[in-house]
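[1] Everything below, folded, please.
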Amino acid sequence: MAINASDRLFAQDSAAYDANRLKVLYKERRWTLAVHELDKFLAVSPTSSEALQARATCYIRLGKYEQALLDLNKAISANPSNLGLYSLRSSVAKKLGDDTLANADRLRAIGQKLNQAPFKPAGRLTGTKVNERGHCFATKYETRHFRFFSDSSSEQTSWTAESLEGFVCFVDQRVCRLRGAYPLTVFVLKDENAMNEFLRQSFGYQPKRSLHGLFFASANAFVTYTDSGFGTFTHELMHKVLSETVKELDYWAFEGIPTLFEKTYGYPTPSGWSFCFGYQNPWRLRELDKKWDSLSLTKIVQNSKTGDSSNESEERLIATFLNDNGNLDKYLELARLGKKNGFNTYLEGAFNCSLNGLEPKFRDYLAKIRSRWTELQEIPASKTCSSEGAFLKFKSENSRALTPILGR
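    Predicted structure coming up:
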């Protein structure tokens, strides 16, 4: 039996042979064995940027892009001036479908700086201690599309309003064109109890369960509370957007598509805001845990006709399935035109496939989610960052959880 050069080198005990071992392993394309050697070295020197880069290169050769990204993030933290690391991370980010990070690192690799232009507010503070619908709000802030009455601080109110203004402009340009009445009135109470009292007194609505927020189409108003989260704003806003822009929807989509925007992250740029959305929601996954193996696309579609709000998390799975397969735009366009392409639902029309035909694809999608169950529980709350640089740092810190389910 022939003995490879690397096998002879492994017979040596001296640490002086480490570099030679790696060179030979690289030459022989023995990537897994090289990773094993680097694991031992990094156990002793965990911040060695050279070793981290070498192991990332091996992972890339093995097609393990998520592990490669983790090593490159550590290597860049240890040696941020090494432009080669950014170039390598750019290629990995591209493989993982993260075009934002890929483009940013490409610019870094050629020595260009990220655009850090100062944020320019689109709205203005128009009042303090303002009475509206029988309640004295601490702050009033107005943008082109929103009138905020809030019990939050003026700083928090202005940032939320600016973020939501950026989001609705993003939706108008990238998701579906806006129609209907604006500005939308937004009421932000100090907590859930205060919100419930405001709903009873000002809208005659008695909440039957815990709510993060509620949109009233008849009043063109949205009611929520301070700590409900940015995802609540984007979710409820999409109820208004869809009701005014789309001709009709499948039953599941009335709640399913707005919930798709519960996980939204973004940042301002000189030319407008940039957002990414559609990530899994940890608490909704936990809600479905016990019945996960029995979930069926056809059953979810059928059950949605009852209008039962307890089906929301199941309906959201259809929305993420649609979006992760790149068919959200097609679905909304078909729904806007009222065309189902010969099928019974717009969902089937968007995939050009019957529900029965889609079942295997849907089950495979659920299996992929289940295989990443633990890391998906780490998906952070929706947020907006002050700059592209801050956003990229946030996304890098959460890269494992935010990696797309289907690698798009």
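[2] drop to CA atoms for contacts and neighbour counts, all remaining ones
    Noted.
[3] tell me which element residue 395 falls in.
    Take DSSP states H and E as the rule and residue 395 turns out to sit in helix 388-397.
[4] packing partners for that helix?
    Judged by 3 or more Cα pairs under 8 Å, 6 or more residues apart in numbering; DSSP states H and E, the packing partners of helix 388-397 are strand 264-269.
[5] try 6 Å this time
    Under the contact criterion of 3 or more Cα pairs under 6 Å, 6 or more residues apart in numbering; DSSP states H and E, the helices and strands touching helix 388-397 comprise an empty set.
[6] who's in contact with the next helix or strand after it?
    Heading C-terminal from helix 388-397, the first helix or strand you meet, by DSSP H and E, is helix 399-402. Under the criterion Cα atoms under 6 Å, 6 or more residues apart in numbering, residues 375, 376, 378, 379 lie in contact with helix 399-402.
[7] Determine the number of other residues adjacent to the second one.
    Residues contacting residue 376 under the criterion other Cα atoms under 10 Å number 21.
[8] tell me the contacts of it?
    Here residue 376 is in contact with residue 401 (Cα under 6 Å, 6+ apart).
[9] can you rerun that using 7 Å?
    By Cα atoms under 7 Å, 6 or more residues apart in numbering, the residues touching residue 376 are 280, 282, 401.
[10] tell me which of these is nearest to residue 105?
    Taking Cα to Cα as the measure, residue 401 is the one of these closest to residue 105, at 20.0 Å.
[11] For the comparison step, fold the sequence that follows:
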Amino acid sequence: MHPLVEYNLPQRPQWAIEGIPSFFEKFIGYRDNENLKLELGFQNPRRIRTLGNTIDKLDLHQILTQAEENYENTQNSKLRMVSVFLWKQGKLKTYIDLIRNDKKNGYPTYFEAAFDKKLNQIEPLWEKYLQEVKRNREAISRIPSSVVFPNKANYEKFKQSLQLD
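    A predicted model of the protein is given here:
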């Protein structure tokens, strides 16, 4: 995934070098005849555990403005939280398209352009998202490694068993 991001998004911000590829590390789906149906955007239990009890204190501004690679053990988990946030807000594709086309639409960052809002207007959504993840940690801990079920019925049964908000 990294080579695809590097090649297709040369203008990407620092956080996206790991944040976007790590988004694709978790998928769950099912076989539908000859087709494979995949759902993305699931939290990764290992990453949520790594972030611990302070998960709802992650500083979006700090993550987005990091100027260089940070090798602390929680860093990639923080970056993945941003990409899943973009996905859950329906903005990940827009964000990637903005980077690919090098368009910020008058905003200082691609992130703000994706939301068509200043960062201080996005931060309440971020905080709500973090609180939701913290509240759902027990259910998130039951999400398995990426898996493809043999049929839609098994997939739906699994999703219901998660009991995510």
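[12] on that earlier part again, and the contacts of helix 399-402 of the first structure, which is closest to residue 318 of the first structure?
    residue 376 (17.2 Å).
[13] Could you find the counterpart of that closest one in the second structure?
    Alignment note (TM-score structural alignment): residue 376 of the first structure maps to residue 140 of the second structure.
[14] quick one, helices of the second structure?
    Secondary structure of the second structure, counting by DSSP state H: helices at 2-8, 16-23, 45-51, 60-65, 75-88, 92-100, 110-115, 119-135, 137-140, 152-162.
[15] TSV for those helices, including distance to residue 36 of the second structure?
    Below are these laid out as TSV (distance: least, Cα to Cα, whole Å):
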stretch	distance to residue 36 of the second structure
helix 2-8	22
helix 16-23	19
helix 45-51	24
helix 60-65	34
helix 75-88	20
helix 92-100	21
helix 110-115	29
helix 119-135	28
helix 137-140	23
helix 152-162	10
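[16] Mind giving me the PyMOL command for buried ones among the contacts of helix 399-402 of the first structure?
    In PyMOL, the members of these classed as buried (16 or more other Cα atoms under 10 Å) are selected with the following command:
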select buried, resi 376+379
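[17] Farthest pair within the contacts of helix 399-402 of the first structure?
    Greatest spatial distance among the contacts of helix 399-402 of the first structure (Cα to Cα): 375 and 379, at 7.5 Å.
[18] Let me see the contact set for the alignment partner in the second structure of residue 257 of the first structure.
    Correspondence of residue 257 of the first structure to the second structure, assessed by TM-score structural alignment: residue 20. Taking Cα under 7 Å, 6+ apart as the criterion, residue 20 of the second structure is in contact with 80, 83.
[19] State the number of residues packed around residue 309 of the first structure.
    With neighbours defined by other Cα under 10 Å, the count for residue 309 of the first structure comes to 10.
[20] which position in the second structure aligns with it?
    In the second structure, residue 309 of the first structure lands on residue 71 (TM-score structural alignment).
[21] Tell me how far that match lies from residue 22 of the second structure.
    Noted for residue 71 of the second structure: a distance of 15 Å to residue 22 of the second structure, by Cα to Cα, to the nearest Å.
[22] before we move on, what about residue 69 of the second structure?
    Summarising the geometry, the distance separating residue 69 of the second structure from residue 22 of the second structure, computed by Cα to Cα, is 15 Å.
[23] Those two: who's more crowded?
    In terms of neighbours (other Cα under 10 Å), residue 22 is the more surrounded of residue 69 of the second structure and residue 22; the figures are 20 against 11.
[24] got the contact list for that one?
    residue 80.
[25] and if you look at residue 2 of the second structure?
    If a contact means Cα under 7 Å, 6+ apart, then residue 2 of the second structure has residue 21 as its contacts.
[26] aligned partner of it in the first structure?
    In the first structure, the residue paired with residue 2 of the second structure according to TM-score structural alignment is residue 239.
[27] neighbouring contacts of stretch 119-131 of the second structure?
    55, 56, 112.
[28] Show me what counts as buried in the helix holding residue 395 of the first structure.
    Of the residues in helix 388-397 of the first structure, those buried (16+ other Cα under 10 Å) are 388, 389, 391, 392, 394, 395.
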